[in-house]
Structure formats: structure tokens, C-alpha cells
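Participant: for reference, the sequence and a predicted model appear below.
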Amino acid sequence: MSDTPPAADPGELVEVRRAVYRPLRRGNALEDAVARLVQTIRLGVVAPGESLPPERELAASFGVSRDTVREAIRELADTGYLLPRRGRYGGTFVADPLPQPKAAPEVSPEELDDVLGLRRVLECGAVRAAAARSLDASTRADLWARHEAALPAGPEAYRRLDTLLHLAIAEAAGIPSLVALVAENRAEVNTWLDTFPLMPRNIQHSGEQHERIIAAILAGRVDVAEAAMRDHLAGSEALLRGFLV
């Protein structure tokens, strides 16, 4: 494409980080802290081998005590998701590799319909809103760069890069509350996607669909962008139904 924006290093997803590091609900602080930290891992906001923000920052973001954050980290360290390290270069690191699910979860058709139906509403709405906006140069370059970063990725890295691309589209919509909803929904979908292997042909096809989606957003073609996203989501829905139901 002659009008393809130049590649750029993907920038930080500010609204995504705000979404996962927002205050917790009152009443179940420990459980909610554990769930939110798992969400950051499932979404790839913090990649395997990378460190979480310091405990004091997490406590301030979640609106809980450092003891609660420390206990949540201890719970996830016990299950193999996090690795606390002491010393000058210490911190809390995401395990690399992450623990792999032993078996696919039991999912009812009704639960699958609910989660995937919400996904269609959220992500198709996000892509329409993004395509309808006048995006600045940084956002345009970031969208294309995230697409290009996912193209050569193998099965080990693709899921994370694919997730970050979808979250970047939600952020480009310019509706902060939408980013939080897409992040929560995607984290749930990822727990299912992670239970079956990625196939090279599927990765290639997804990359082709991503290109159509991003190109339509950048061209401001709202209906084309939504149609491309619907096609893309339908492919992963077919796989989920085939493997889980």
C-alpha cells in the first residue's frame, strides 16, 4: 500500500494501563487484587520476564494497602505466575514461561455466547469509533506498528501482540471507559484461547485481517472497518466453539 504509514515502535497503551491499574472494589480487596494482576498478565500489559510496577505504586493505583498487594503477589508466586526477586535489581517479575493450563475449562454454550456477544459489541463499536475520529500522527503510527509487530511473531509471542493490537484499537476510539470493558472481556477470552494451540495458517490469516482493519481505520472508512472486524472476530469464535463446546 503506497499510503501505508511508516513503521514505528509501539508506544505505551496509556488508557489500557489505567484500566488495569484502577481502584479495586471494596469488600474483596485480596481476591480483586489477584484477579487484576492476572488480568495484566493475560492481556500482555506486562510480558513474561518483565517486572510489575513497584508494590507502593500498585497499592496507590488499586486503592489498597501494600500488605494486600504483597499478599496478592505471594498468592500468584505460589501458583507460578510471578517471581519476586530481592536485591539491587529486584522486583516482582512475570514468570517466563507462564504456567500452562492443564485442561480446557468447562464452558457452557450460554456462557460462550454471552462473552463473545459482548466482545462483538465492544470491539465493533471500538473500531467504528476509531475510524470515525481524526487520529493524530502518533496514534496512526502506533496502530500500524502494532500490526507489523505481530506479523512475524511465532506462537509464543503472537497472542500477546494480538491482544495489544486490539487494545490499541480500543484506545484509539477515544473512550476511556470502553478500554476498561474491552480489557476485561479480552482477558476472559484469552483464558480460553490459551488452552489450545495457535496454528501458523491462523496467524497468517489473522495478520491479513488486521491489515484490512487498520487500513480502514486510518482511511476513515467506518463501515469497512466494522465489517473487517466482524469477519476477524468470527474466525476466533469458530475456533473457540470448536475447541470448547
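Facilitator: Nice, thanks for sending it over.

Participant: from now on I want contacts and neighbour counts done on CA atoms only, so please keep to that.
Facilitator: Fine.

Participant: outside of stretch 72-83 itself, list whatever touches it.
Facilitator: Leu30, Glu31, Ala33, Val34, Pro84, Thr92, Phe93, Val94, Ala95, Leu98, Pro99 (Cα atoms under 8 Å, 6 or more residues apart in numbering).

Participant: structure two is appended below for comparative analysis:
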Amino acid sequence: MQQPQEVLDQAVLSSGRSRHAFEDCVERLATAIRLGVYAYGTTLPPERELAAAMGVSRATLREAMVGLRAAGMVVTTRGRGGGTVVSSAPPTPGESGTGALAGRRAELMDVLVFRRVVEPGACQVAASRPLTGAQRDLLAGSLHEMETAGSAAAHRQADSRLHLAIAALTESPRLVEAVMAVQAGLYDMLISIPVLPVDVEHSGAQHAAIVAAVLEGRAARAARAMERHCDDTAALLRGLLG
């Protein structure tokens, strides 16, 4: 029986791009780690499973892992009980400031426009489909992880993971790839500003409404709820990023 994490793994890791296998493999794994698909301290799937999910050879995957280890994102231990563990802790939102975004304003503002089209559509598709038990567990579990996150950094990653979980439910590789691109840009913006308790409470209620609508199969309601969430997040970011 498929497990909730396997639903997300299959959707995220198989959404490949038409570039060289090595660079693509590094990008997909690094993005999955940054966005909380594999959180700090968790163990990546076995090499054979990862390579199959990503559609690459085990040799290519090993080369990609060398790059991730060199970047300090993962550590690998050999032998019985060994494996590759995510070793890079997520950054604390607001700690780096907005300086890292210099020169990217036009690109990042366009991310917000693109998101307003893509994510409500993904919600509508997800809510229109019959969901398996594993898919429902993935969505409910992702919401719970976000609601119980123990730090601002963990909350930020859990937020991204929830949005990717919704995309995974569509079973559309193109939609998953689009939402991943949106969440990567959004992540860069959100970690540059401090977490505001009022916004966490407000967005938490919106996320709960989105998840409920998807699980209940209310497609139009799910899309509207995501539209409101996208609009409010965009207003916050445009205001704080200037």
C-alpha cells in the first residue's frame, strides 16, 4: 500500500526538466530539501528508489549526491543502518534580510502573478479528483505538520510542503513542476522577511479552509480559498519588500 510520503516523492521527483541529467538531478533534490519535502534530519529514500523515481541512472544519482554533500545539504553513512540524511537546517525567516533579493524584483513579482493562476487551478483539479487514502493522509498530515511546527523555519518549510502536497494530488507532472517553481520563488521572498504572528494565524485559517475544501471535493470552493490566500500573501510581500 502506498504511503503518504511516497505520493509526494513520486510527484516531486518525477517532475523533471529537459536538461542534462546531472544538473537536473541536483536541482530537483536541492529544491525538495529547501521546500521541506525532505526536512532537516530526515533520511532520503534508498538510492535505488530515488534513481527510479527521478528517471536517472544510479551513477548519475551518486554524482548528484556528491554535489549535495559538498554543499553541506546531506551527509551519508555506509553500512547497516546507514543512509543519506538531510543535514542543512532551514534558515530562520527574516535573518538574512532582503539584500539577497537585490536585482530580482521583476522576476519575483512575476512569480506572484504566475502563482495566482497556477495554485488555484491546482486546488480545483485536486478537489475534482477521487483521492486515495494515502493522498488524503498526505494532505491532512501536511496541514498538521504546519500547524504544529516548532519554529519559524520549520513552519516556513511545512507551508511549502503543504502546497506541494496539493499539487501532488493532481497527478499532473506539469502542474507539479509549475507549483514547485512558484514555491521556490515564494520561499526566497518569505524567508527574507520576519514571521508575523498575525499573518501565521490568518494564513493558518486559510490553509485549513483550502484543505477542507479539497478533502470534501468542493472544487470551486477550494479554488476561491486559494485565490484569497494568494492575494493576501502577495499583498504582504509587495508591502514588506517594497
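Facilitator: Here it is on my side, so go on. Keep in mind the model is a prediction, meaning the values are calculated, not measured.

Participant: what does the TM-score come to for these two?
Facilitator: After superposition, the two chains reach a TM-score of 0.80 (TM-score structural alignment, normalised by the length of structure 2), with 235 aligned residues with a Cα RMSD of 2.9 Å.

Participant: so the counterpart of Ala129 of structure 1 in structure 2 is in which element?
Facilitator: Using TM-score structural alignment, the equivalent of Ala129 of structure 1 in structure 2 is Val125. Val125 of structure 2 is located in helix 105-128, with elements delineated by DSSP states H and E.

Participant: and the helix or strand following that helix, how far out from the chain's middle?
Facilitator: Next helix or strand after helix 105-128 of structure 2 toward the C-terminus (DSSP H and E): helix 133-147. The chain centre lies 13 Å from the centre of helix 133-147 of structure 2; the measure is Cα atoms, centre = their mean, to the nearest Å.

Participant: do the same with stretch 158-177 of structure 1
Facilitator: That offset, for stretch 158-177 of structure 1, works out to 7 Å (Cα atoms, centre = their mean).

Participant: can you check stretch 223-235 of structure 1 too?
Facilitator: 18 Å.

Participant: for that stretch, buried residues please.
Facilitator: Neighbour counts over stretch 223-235 of structure 1 (16 or more other Cα atoms under 10 Å) mark Asp223, Val224, Ala225, Glu226, Ala227, Ala228, Met229, Arg230, His232, Leu233 as buried.

Participant: whichever residue in structure 1 pairs up with Leu112 of structure 2: what's it in contact with?
Facilitator: Per TM-score structural alignment, the equivalent position to Leu112 of structure 2 in structure 1 is Leu116. By Cα under 8 Å, 6+ apart, Leu116 of structure 1 lies in contact with Val189, Glu237.

Participant: with Leu193 of structure 1 as the reference, measure out to Leu116 of structure 1.
Facilitator: 12 Å (Cα to Cα, to the nearest Å).

Participant: again, but for Phe93 of structure 1
Facilitator: On the measure of Cα to Cα, Phe93 of structure 1 and Leu193 of structure 1 end up 23 Å apart.

Participant: again with Ile169 of structure 1
Facilitator: 20 Å.

Participant: between those two, who's got more neighbours?
Facilitator: Of the pair Ile169 of structure 1 and Leu193, Ile169 is the one with more neighbours under other Cα atoms under 10 Å, namely 25 against 20.

Participant: am I right that that one is in contact with Ala130?
Facilitator: Yes. At 6.8 Å, Ile169 of structure 1 counts as touching Ala130 under the criterion of Cα atoms under 8 Å.
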